[in-house]
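*Asks:* Quick one: sequence plus predicted model below, questions after.
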Amino acid sequence: MKLSLLLAEIKCDVPLSCPMDEAKMNINQERAAAMLRHHQIKGIEPMMNRLNIIEIS
């Protein structure tokens, strides 16, 4: 197996040590968008906007 595939594998069977409600991320969207623009990172800001609308369950 290629090392890149092994490194990119998402483990879904790992037990969580905290409830999902406590694992939610709170992102200051304005600050994050300013940082992305400052570093000329494109493509992530639209995804952040979608995540702000859709609650991850």
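*Replies:* Great, that's in hand.

*Asks:* From now on I want contacts and neighbour counts done on CA atoms only, so please keep to that.
*Replies:* OK.

*Asks:* how close does His38 get to Arg31?
*Replies:* For His38, the distance to Arg31 equals 10 Å [Cα to Cα, to the nearest Å].

*Asks:* same thing with Ile53?
*Replies:* Distance from Ile53 to Arg31, by Cα to Cα: 18 Å.

*Asks:* Same check on Ile44?
*Replies:* Taking Cα to Cα, one finds Ile44 at 13 Å from Arg31.

*Asks:* can you check Pro46 too?
*Replies:* 14 Å.

*Asks:* ok, structure two:
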Amino acid sequence: MQNGDGHVAKFIPRFNGPYKIIDHHAGTSTYTLDLPNPPNIYPTFHLSELCPHK
């Protein structure tokens, strides 16, 4: 299913949050986030997968 601008909905970037940063790993440019209700994903993300909260 496509939305009005011709993009398929499952491929549109989706951002949730903001989440509190628990730890920063400078050597690998990753951040560990405090995710609510621990989901089935590892809570550490590379900087390129995060976006700043404005």
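*Replies:* Received it, and whenever you're ready, just let me know what you need. Owing to the predicted nature of the structure, the values given are computational and were not obtained by experimental measurement.

*Asks:* Can you calculate the TM-score here?
*Replies:* TM-score for the superposed chains, counting by TM-score structural alignment, normalised by the length of structure 2: 0.29, backed by 34 aligned residues with a Cα RMSD of 4.1 Å.

*Asks:* Not counting sequence-adjacent ones, nearest residue to Gln29 of structure 1?
*Replies:* Spatial nearest neighbour of Gln29 of structure 1, excluding adjacent residues (Cα to Cα, 6 or more residues apart in numbering): Met48 at 7.6 Å.

*Asks:* what's around that neighbour, how many residues?
*Replies:* 15 (other Cα atoms under 10 Å).

*Asks:* in the strand or helix carrying Arg31 of structure 1, what counts as buried?
*Replies:* For Arg31 of structure 1, the enclosing helix or strand under DSSP states H and E is helix 29-38. Going by neighbour count (16 or more other Cα atoms under 10 Å), the buried part of helix 29-38 of structure 1 is Ala33.

*Asks:* who does that helix touch, helix- and strand-wise?
*Replies:* helix 44-53 (3 or more Cα pairs under 8 Å, 6 or more residues apart in numbering; DSSP states H and E).

*Asks:* relative to helix 29-38, how tilted is the helix it packs on?
*Replies:* Angle of helix 44-53 of structure 1 versus helix 29-38, following axes from the mean of the first three to the mean of the last three Cα atoms, to 10 degrees, is 170 degrees.

*Asks:* What lies in contact with helix 44-53 of structure 1?
*Replies:* 29, 33, 36 (Cα atoms under 8 Å, 6 or more residues apart in numbering).

*Asks:* what's the spacing between the closest residue to the second one other than its chain neighbours and Ala8 of structure 1?
*Replies:* The shortest distance from Ala33 of structure 1 to any non-neighbouring residue, by Cα to Cα, 6+ apart, is to Glu45 (6.1 Å). In this view, Glu45 of structure 1 and Ala8 of structure 1 are 23 Å apart by Cα to Cα.
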